[in-house]
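*Asks:* let me see the structure of the following:
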Amino acid sequence: MTKMAPTSAAQLILFELEDRSQSHLIALYDLAPRFVFVSRDNDKEKVAKDKGELVTKDSFIKSVRREFAFRGRNYRLTVQPARIDRLSTAKKDDRAPGSGPDLVEVEIFPSEREQVVEQVVRRLAMDRSRLSLTGENRDKVQMRFSLYEIQRELRAVNHTLSIQDIRESLTILARSRIIISTGGSAEPGKKSRGQNLLESTAFPVLAIRSRPDLVDEDGGVEETYLEFNPLVSAAIRDLEFKPVSYAWLMKLKSPVSRWLYNRLSIEYDTADDDAKPVSISADEIIKNSGMNEWSRRRDTLRVVTSAVDALVDEGILDVADKEYTKVGKRIDAIDYVLTPSQKFLDQVRRGRRVQTTNIDLLKQIVGNAMRPDGFVPLKAGEAAEVRNKRAKRLADPSRTEQASLPLPKK
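*Replies:* Predicted structure coming up:
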């Protein structure tokens, strides 16, 4: 593979963020239920299916197909499993004399582990000069880093994985295919033809190689190169991302809690200080987050309630009132009334200020208020000037109080 010279762009500079407690939310991509989570049922066969693991002999795992709603529209999602090699669990005595460890081919879906690793990759992508452009048209976003960097960042946020686990997670993300298509309007009576928005993997290009000249605790640094998928690259190009709390995302132990935090960050994006509570049903959370349903309804509802209450415990919500629907003595459904905390609303406001500043600065760079057709190249001196301008504007709240409209298309 020919190494291409890195190219910077205004949008890549504006994607950077010095505050390491923050991460960027790419709304549709991050709210799509792209991960398959393991159930806690005692049924071992069901757990194996939930994990999406199967030795590929005469059969294969069916793709996961889901529907979800986002901003008043219905979407369809298909997740196809990744095919990877793993060490066989066969006993050593069962192998031929002198043979090495056996590998078996398995199919597996991205799960909670991959969700956390992808979030860490996104956080590292926001470091200064981390991203560059590649491709014939310089429209693909690439990133270089080491596996040890991911491991170190995971430790910093109380998630521990081995280098091998990290490598496998990245491989699964690079091989599990995602298809997101529109399914028409979520409003009753409205119809529209769907179309594919994304048919790719999380990382369409992934290359890992050892660096023998650098040594870490595992005997070598793995330099990793990847490209983000077209939906993420387009969001960076069009500045369709906003800061959210990376610290909160990493503290929340449940993937359902993390999904709900992202959902609320979108819900309150335009809210003011007197933001009203949001009502959401357990069934809406179950469907749109992609969580597993337990064999007993009460167990499923208990998990949803625990995920909601975790946001209260972390100070994201002031209170989460619950309205129960019962059939006899059995709880059949729950509606939650979520009241955001001032701390959460302050976080949303900070994210909006960064987003507004980014849009205004790009308008100044291109010289008009229209969305540029592609990434806007910058020289090193120009990149430094953009960073300085943004830092000054963010340090002066009065200059970013007026919300800027998104960049209109040409």
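*Asks:* drop to CA atoms for contacts and neighbour counts, all remaining ones
*Replies:* Noted.
*Asks:* hang on, F145 in a strand?
*Replies:* Yes: per DSSP: H, G, I helix; E, B strand; the rest coil, F145 lies within a strand segment.
*Asks:* do you know how far it is from Y246?
*Replies:* Applying C-alpha to C-alpha, to the nearest Å, the value for F145 to Y246 is 19 Å.
*Asks:* now swap in P81 and tell me
*Replies:* Computed as C-alpha to C-alpha, the P81 to Y246 distance reads 27 Å.
*Asks:* check D216 too.
*Replies:* For D216, the distance to Y246 (C-alpha to C-alpha) stands at 27 Å.
*Asks:* what does A69 give?
*Replies:* Taking C-alpha to C-alpha as the measure, A69 falls 24 Å from Y246.
*Asks:* one more: D50?
*Replies:* 27 Å.
*Asks:* so A207 touches L226, yeah?
*Replies:* Yes: under the criterion of C-alpha atoms under 8 Å, A207 makes contact with L226 at 6.4 Å.
*Asks:* between these two, who's got more neighbours?
*Replies:* Ranked by neighbour count (other C-alpha atoms under 10 Å), A207 and L226 place L226 first, with 19 against 14.
*Asks:* residues in contact with the more buried one?
*Replies:* Going by C-alpha atoms under 8 Å, 6 or more residues apart in numbering, L226 touches 142-144, 203-207.
*Asks:* 6 Å instead?
*Replies:* The contact partners of L226, by C-alpha atoms under 6 Å, 6 or more residues apart in numbering, come to 142-143, 205-206.
*Asks:* could I get those residues as a markdown table with secondary structure and neighbour count?
*Replies:* Converted to a markdown table, these look like this (DSSP: H, G, I helix; E, B strand; the rest coil; neighbours: other C-alpha atoms under 10 Å):
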| residue | secondary structure | neighbour count |
| --- | --- | --- |
| Q142 | strand | 23 |
| M143 | strand | 21 |
| V205 | strand | 15 |
| L206 | strand | 19 |
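*Asks:* please provide the structure for the following sequence as well, for comparison with the first:
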Amino acid sequence: MSKGNQLTFLDNSQDALTPKHEPIPIAKKKPAKKRISPHKPVPPDAYSNHQLCLFQDFLANTNDERDQLGNAFDLWDSVPRFSITRKRQEEMRLPSGALPICTIDFKYRGNEFKILIRPARLKDPITGEEKEHYPGAREELVEHALRKIAVDDGFYDVDGFRSGCRFTLHRLRTHLADQGHTLRYDELTEALDILSLSNIDIQGETDDAEVCYTRMNYLSLLARVSKKDHSVNNSQDSKWLIQFHPLITNSISNLTYRQFNYRRLMKCRTQLSRWLISQLVLKYTQASLTNNFIMRYSTIKRDSALLEGYKRERDAIATLDASWDELKSLGVLTSYTKAEERGKRAKIVDVVYTIFPSPQFTAEQKASNRRLIDAKKSIEEGIRKIR
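*Replies:* Coordinates of the predicted model:
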């Protein structure tokens, strides 16, 4: 893990992902308080504070530009947490409906990481049959939508070290439909259940060779309040509240998120295309028309875990090529080149992709850099005022 994104992983308690360094203060330091239970009501000031305002404020020229922007989170969006497809899940499923704990290895900023995903066990409301589910592409889209909703109706609780948002199923469904992903209400409820019940262990080593470990659900809290009547409209308009994974809270706390074109990401037809966009946003921070970017097929296969199901290497490479073509059609790239590295008997060992960014993506990355600089200046100005 890079020194710019240091975290201390302690246990599965409320402070399991407290940063090694305290967030930059925006008010005078108060005496230490008792830990706040994640089940306690969110305090009113969690919906309006300086750190949250920085997270919700984008660098954009118009309201339309602002509406298409979202936030990418450095470590969390590098974890291949939605990489198990429905087809692969069915192949792994036991006759009892159970799924094994899935282990995936990947690298994050040069450091070895491993995740263990424990599936959610749900009961079919009609048949009563119990089956287990890993979070997949549908749950990924729902999480992205919730993160976008948090820009308008989110919270960041400084003392409780938690963040999240409130919404209704109707609002969530309408938002996803606007992005081209229409889901039924029962599908949304099932996705929220899977996100709140699935468990993910993240283990890795820091630059100091310290072992980091955390265990937490994808959504650390899911709550709903509704009227006593069980009408369909009441169900759609029930008030929901979720809390994000602590890695997202940590990123909000330490300003390690980046604005990006959320609307474009949601237009992607495949998970791999969405993963590629996220990695370019997080890693290709100095994008320019004179500064290309190199990514290897072997790196993408390892760190995305989305190309493991192919029996033939050339089929996986063709799928990756199609994703690069999609990013080109969406205005992320102007072009890309590929150079195949071959071994014995001309077998493809690796493929090196050289990426040439579009003027639009270059401008977006520069705006994201500027937003981060402005946010840090705002924090520093707050420190000077309280001194």
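*Asks:* what about the helices in the first structure?
*Replies:* Remark: helices assigned in the first structure by DSSP state H are 10-15, 27-31, 44-51, 112-125, 147-156, 163-175, 230-237, 246-251, 255-267, 282-289, 297-313, 342-366, 380-395.
*Asks:* as JSON lines, the ones you listed with distance to R76 of the first structure and mean neighbour count would be great.
*Replies:* Formatted as JSON lines, the helices of the first structure follow (distance: least, C-alpha to C-alpha, whole Å; neighbours: other C-alpha atoms under 10 Å):
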{"stretch": "helix 10-15", "distance to R76 of the first structure": "28", "mean neighbour count": "24"}
{"stretch": "helix 27-31", "distance to R76 of the first structure": "12", "mean neighbour count": "18"}
{"stretch": "helix 44-51", "distance to R76 of the first structure": "20", "mean neighbour count": "14"}
{"stretch": "helix 112-125", "distance to R76 of the first structure": "20", "mean neighbour count": "19"}
{"stretch": "helix 147-156", "distance to R76 of the first structure": "31", "mean neighbour count": "17"}
{"stretch": "helix 163-175", "distance to R76 of the first structure": "19", "mean neighbour count": "20"}
{"stretch": "helix 230-237", "distance to R76 of the first structure": "15", "mean neighbour count": "20"}
{"stretch": "helix 246-251", "distance to R76 of the first structure": "25", "mean neighbour count": "18"}
{"stretch": "helix 255-267", "distance to R76 of the first structure": "17", "mean neighbour count": "21"}
{"stretch": "helix 282-289", "distance to R76 of the first structure": "11", "mean neighbour count": "18"}
{"stretch": "helix 297-313", "distance to R76 of the first structure": "22", "mean neighbour count": "18"}
{"stretch": "helix 342-366", "distance to R76 of the first structure": "28", "mean neighbour count": "19"}
{"stretch": "helix 380-395", "distance to R76 of the first structure": "38", "mean neighbour count": "14"}
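*Asks:* let me know which of the ones you listed is the nearest to E199 of the first structure.
*Replies:* Among these, helix 230-237 comes nearest to E199 of the first structure, with 8.8 Å by C-alpha to C-alpha.
*Asks:* roughly how far out does that closest one sit from the chain middle?
*Replies:* Here helix 230-237 of the first structure shows a centroid-to-chain-centroid distance of 13 Å under the convention C-alpha atoms, centre = their mean, to the nearest Å.
*Asks:* counterpart of it in the second structure, which residues?
*Replies:* Alignment of helix 230-237 of the first structure against the second structure: residues 246-253, by TM-score structural alignment.
*Asks:* mean deviation of the matching stretch from the first structure?
*Replies:* Compared with the first structure after fitting, stretch 246-253 of the second structure has a mean deviation of 1.3 Å; criterion: mean C-alpha distance after the TM-score superposition for the first structure.
*Asks:* from I252 of the second structure, how far off is the spatially most central residue of the second structure?
*Replies:* In the second structure, the C-alpha nearest the mean C-alpha coordinate belongs to D77, at 4.1 Å (C-alpha atoms, centre = their mean). D77 of the second structure sits 13 Å away from I252 of the second structure, going by C-alpha to C-alpha.
*Asks:* again, but for K227 of the second structure
*Replies:* K227 of the second structure sits 33 Å away from I252 of the second structure, going by C-alpha to C-alpha.
*Asks:* which residue in the first structure aligns with R138 of the second structure?
*Replies:* Taking TM-score structural alignment for the superposition, R138 of the second structure sits opposite R113 in the first structure.
*Asks:* which residue comes closest to its match once chain neighbours are left out?
*Replies:* Leaving aside its chain neighbours, R113 of the first structure sits nearest to S169 (7.1 Å; criterion: C-alpha to C-alpha, 6 or more residues apart in numbering).
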